[in-house]
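# this is the structure alone, sequence omitted:
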């Protein structure tokens, strides 16, 4: 029994022998980053507040509490933590208690022999019964059995570390799911705002088209406009009217999708909305590419999975070595319950066993190859996660910069088109303009206004993509610890 107490100190002789080279290509800076210092405006933890929408902030709070995808990810963390306990149990001795009471009755010699035959020879040497008569026999026992597997080669320790890294990966997965959920909420909310903007613009354009149609019909009645002019304006008016139902569908469907994201029934959920023109884009700088390795949860998750596969390889390699099992049993055994716990009834045993795999049909070798294959897969997945992260940031930076520029230019187009349409409408009322020119000015304005709304939406989606690419809000660098 004393030997068992020193068992845990004899483990881990080959632990840490499997570590592949990462060979990561980390650039010094982003190509599309501005010239501002890396710490000028790093993303804050509650980055969505920077958009200046109270309703969006409320939706984000509700998402983090009620989103069911996040709840599933939290449940997976609980499972992973439990698996750590399962993997760590072989590192501790096991203690089992047992107690039994046996009462046997034997009849004549012939019946005893017959009974012994049925019981597999159980009467031999039992109770000292006399031949030809009957006897009763009682046996009482209680015992404790302790056993421990010496983890001399680190197999069980490696299994524990693999489970711990998997649990860490599950926590980063929860962060990935949370970030994806809140970004999806922001994007869906912005799509609702953009659809509301387009609906307002379309209705305003419909009203303008109906005004022009009324003027052309008046001129047609006076003989100064043709049926072709009337029909063309009627077609443009009908086009604006037909554009309204699809926008209403977009609003309704996005509100229903948003309800699921915040854990609400769509029938009991509503969104006030507003306008994309009132949403401001928070200023943010991407920092250094090397910092992204510690800020993006998907990279950290891939890193933890790689670490887990490293330990799994060590576990599979250690399985080739001998296993040493120590077992100690102590207790009391007596034929009389009253004398069960007397010194004379005590017994104890101590057993040490060693098992060495010799031939198992290449099972252990195949398991090692499989573990190395998973390790290689996780290594490549980690490399891809890093490169994809850099790519995501670059694409988001370019999109945000260019859509911001396009918004400013498109606003100028809308202003010029609005002026041209107002002038054309005034001249139409005075009868001093060609109807084709009015129609062109009208179509140009309607197209320019819808395009402006779409560009604003693209800019907002690029902003959320940048925050997602950066891993959400950044925690202070000093609190982060690498898993390698």
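In hand now; what should we look at? Remember, predicted model here, so these are calculated numbers, not experimental data.
# contacts, neighbours, all on C-alpha from now
OK.
# quick one: residue 468 and residue 184 touch, right?
No - at 9.9 Å, residue 468 does not count as touching residue 184 under the criterion of CA atoms under 8 Å.
# okay, the two: which has more neighbours?
Shown here are residue 468 and residue 184; by other CA atoms under 10 Å, residue 468 has more neighbours (22 against 19).
# who's in contact with that one?
For residue 468, the contacting residues are 179, 180, 183, by CA atoms under 8 Å, 6 or more residues apart in numbering.
# cool, residue 237 as well?
206, 209, 210, 213.
# how many residues are close by residue 85?
13.
# ok, the residue lying closest to residue 46 once chain neighbours are set aside to residue 457 distance?
Nearest non-adjacent residue to residue 46, counting by CA to CA, 6 or more residues apart in numbering: residue 473, 6.4 Å away. Distance from residue 473 to residue 457, counting by CA to CA, to the nearest Å: 22 Å.
# out of these two, which sits in the busier spot?
residue 457 (23 against 18).
# which element is that one on?
helix 435-469 (DSSP states H and E).
# that older thread, ok, the residue nearest to residue 46 - contacts?
Residues counted as contacts of residue 473 (CA under 8 Å, 6+ apart) are 43, 44, 45, 46, 47, 467.
# what separates it from residue 432, distance-wise?
Taking CA to CA, one finds residue 473 at 59 Å from residue 432.
# same thing with residue 4?
For residue 4 relative to residue 432 (CA to CA), the value is 106 Å.
# neighbour count: those two, which is higher?
Legend: neighbour count by other CA under 10 Å for residue 4 and residue 432, higher for residue 4 (19 against 10).
# now do the contacts for that one.
Shown in contact with residue 4 (CA under 8 Å, 6+ apart): 93, 147, 148, 326.
# okay, now the one to match up with it:
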């Protein structure tokens, strides 16, 4: 009989192959199949396939200090640590659901003693009844004839895969945010240098006007204007110092630990800190972004939940079985005559349960919600890439125009000095020319930083940095 029980369990396990999960069909992309290459985008050199996902972040970031800062962030950032823990949690939940497909075996042993009073004793005498037992068997095991447990297992698997993609997305976001904060710090430090130089120029101008005012040549209005310019630039200098400290605070927060001063930038990087990113013409690259892949896994999980909701309409069958020995004497416990077995097969069919229909309708609505979220994720990814391509297509032209303006102002400054030395113009023209030049250099610094920040953002938008 014990052999028959084992055979029954094996047959039931094999028969558990039915599934009501709807067949998954990949949704069509709710965006254009190609990125535009006309108009302002004709300045961009598109390849058939982007190189962003193939470039490891260690190769993409060329600035050695920034690379070390990013390494620290990947090691200490709490958001990324939470994303990694979420993956472990999802893996454990998947393990639980997968284990429900198989029977749970257990072994028990016990000793039971009971006093039988003389009133109910067959011998009309009180006595103590003893029972020794050893059992090995199945806990109540739901046999997955109609795929409900398999559907839950599939849902847990897809959620686990979504968590893995979310971890990759968290890493990409972290690398992008750290790089952007680092670049902002570079720009503010460079602008502080320029602001200090502007302050020296304004102070020279004020001293010149003051000497003329004392001599009765300049008016009080001229003196107040010069003083106003000095104080205005001082406010800007203090504000930039404040911004630099805020930038460092942001960087420390993103990294998750205090950054040593030797890793902080001193100003504008001498070289481009990032590798060149070549965009591909096809927008299907967006499907490989971790956030899009995570959204698709969640969509597949919603299909599995529909399968579980459908399976709930069918009978649930459970099996409990034990094999063991029972005896009133411990010495006879393992003799053949003491063997015992138990087999309990139960089935339950929902005849009337409105909750099942409500759960089925809910699963279908949830699939529509997740589908909409998936499409929205793709649209958002497409917009991110388009925004970065728009800046990429125009930023070089802006920088070149600003460089021409700087060169023109440098020439104006040189001519102002010559005219001052020749006695044609006053020294005011020299100071004003220098002020305009320094302000133009500040604008150029900000444009260069915007170009660098856009490159890391485009790298992330095309799915790079998740390795």
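Cool, got the structure. All figures in this text were calculated on a predicted structure; none of them were measured in a lab.
# from residue 209 of the second structure, how far out is residue 223 of the second structure?
6 Å.
# more crowded one of those two?
Remark: of residue 223 of the second structure and residue 209, residue 209 carries more neighbours, 24 against 20, as counted by other CA under 10 Å.
# check the alignment and tell me where that one lands in the first structure.
Aligned by TM-score structural alignment, residue 209 of the second structure pairs with residue 216 of the first structure.
# now its match: closest residue in space that isn't a chain neighbour?
Per CA to CA, 6+ apart, closest to residue 216 of the first structure is residue 230, 6.1 Å.
# doesn't the one you found belong to a helix?
Yes - the assignment for residue 230 of the first structure by DSSP: H, G, I helix; E, B strand; the rest coil puts it in a helix.
# please pull up the equivalent of it in the second structure.
Using TM-score structural alignment, residue 230 of the first structure lines up with residue 223 in the second structure.
# list the residues that contact that match.
Contacts of residue 223 of the second structure (CA under 8 Å, 6+ apart): 206, 209, 210, 213.
# one more time with 7 Å
Residue 223 of the second structure makes contact with 209, 210, 213 under the criterion CA atoms under 7 Å, 6 or more residues apart in numbering.
# for residue 349 of the first structure, same thing?
By CA under 7 Å, 6+ apart, the contact list for residue 349 of the first structure reads 328, 329, 330.
# circling back: in helices, which of the contacts of residue 468 of the first structure fall?
179, 180, 183 (DSSP state H).
# compute the number of surrounding residues for the last one.
Other residues near residue 183 of the first structure come to 20 when the count uses other CA under 10 Å.
# got it, and the second one?
With neighbours defined by other CA under 10 Å, the count for residue 180 of the first structure comes to 17.
# that one maps to what in the second structure?
So, by TM-score structural alignment, residue 180 of the first structure is matched to residue 173.
# residue 68 of the first structure too?
Under the alignment (TM-score structural alignment), residue 68 of the first structure maps onto residue 78 of the second structure.
# show me what contacts its match?
Listed by CA under 7 Å, 6+ apart, the contact set of residue 78 of the second structure reads residue 256.
# just give me the mean distance for the helix or strand harbouring residue 428 of the first structure relative to the second structure.
Element membership for residue 428 of the first structure, per DSSP H and E: helix 363-430. For helix 363-430 of the first structure, the mean deviation from the second structure after alignment is 1.8 Å (mean CA distance after the TM-score superposition for the first structure).
# just stretch 69-82 of the first structure next, same as before
Relative to the second structure, stretch 69-82 of the first structure is 0.7 Å off (mean CA distance after the TM-score superposition for the first structure).
# please, where are all the strands along the second structure?
Applying DSSP state E to the second structure gives strands spanning 105-116, 127-143, 316-327, 339-348.
# what span of the first structure is the third one aligned with?
Across the first structure, the stretch matching strand 316-327 of the second structure (TM-score structural alignment) is residues 323-334.
# what's the mean distance for the matching stretch versus the second structure?
Superposed on the second structure, stretch 323-334 of the first structure shows a mean distance to its aligned partners of 1.6 Å (mean CA distance after the TM-score superposition for the first structure).
# contact partners of that stretch?
1, 139-150, 340-341, 345-356.
# filter the residues you listed to the buried ones?
Neighbour counting with 16 or more other CA atoms under 10 Å marks 1, 139-143, 145-150, 340-341, 346 as buried within those.
# so what's the residue count around residue 343 of the first structure?
Using other CA under 10 Å, residue 343 of the first structure has 9 neighbouring residues.
# quick one: map it onto the second structure.
Using TM-score structural alignment, the equivalent of residue 343 of the first structure in the second structure is residue 336.
# distance check, that match against residue 128 of the second structure.
Distance, residue 336 of the second structure to residue 128 of the second structure, using CA to CA: 25 Å.
# from the chain's centre, how far out does stretch 448-467 of the second structure sit?
Computed by CA atoms, centre = their mean, to the nearest Å, the chain-centroid distance of stretch 448-467 of the second structure equals 15 Å.
# so for that stretch, what gets flagged as buried?
448-466.
# now swap in stretch 86-99 of the first structure and tell me
87, 88, 90, 91, 92, 93.
# ok, the fourth one touching residue 156?
Spelled out, that is residue 91 of the first structure. Yes - the pair residue 91 of the first structure / residue 156 is scored as a contact, 6.4 Å apart, by CA atoms under 7 Å.
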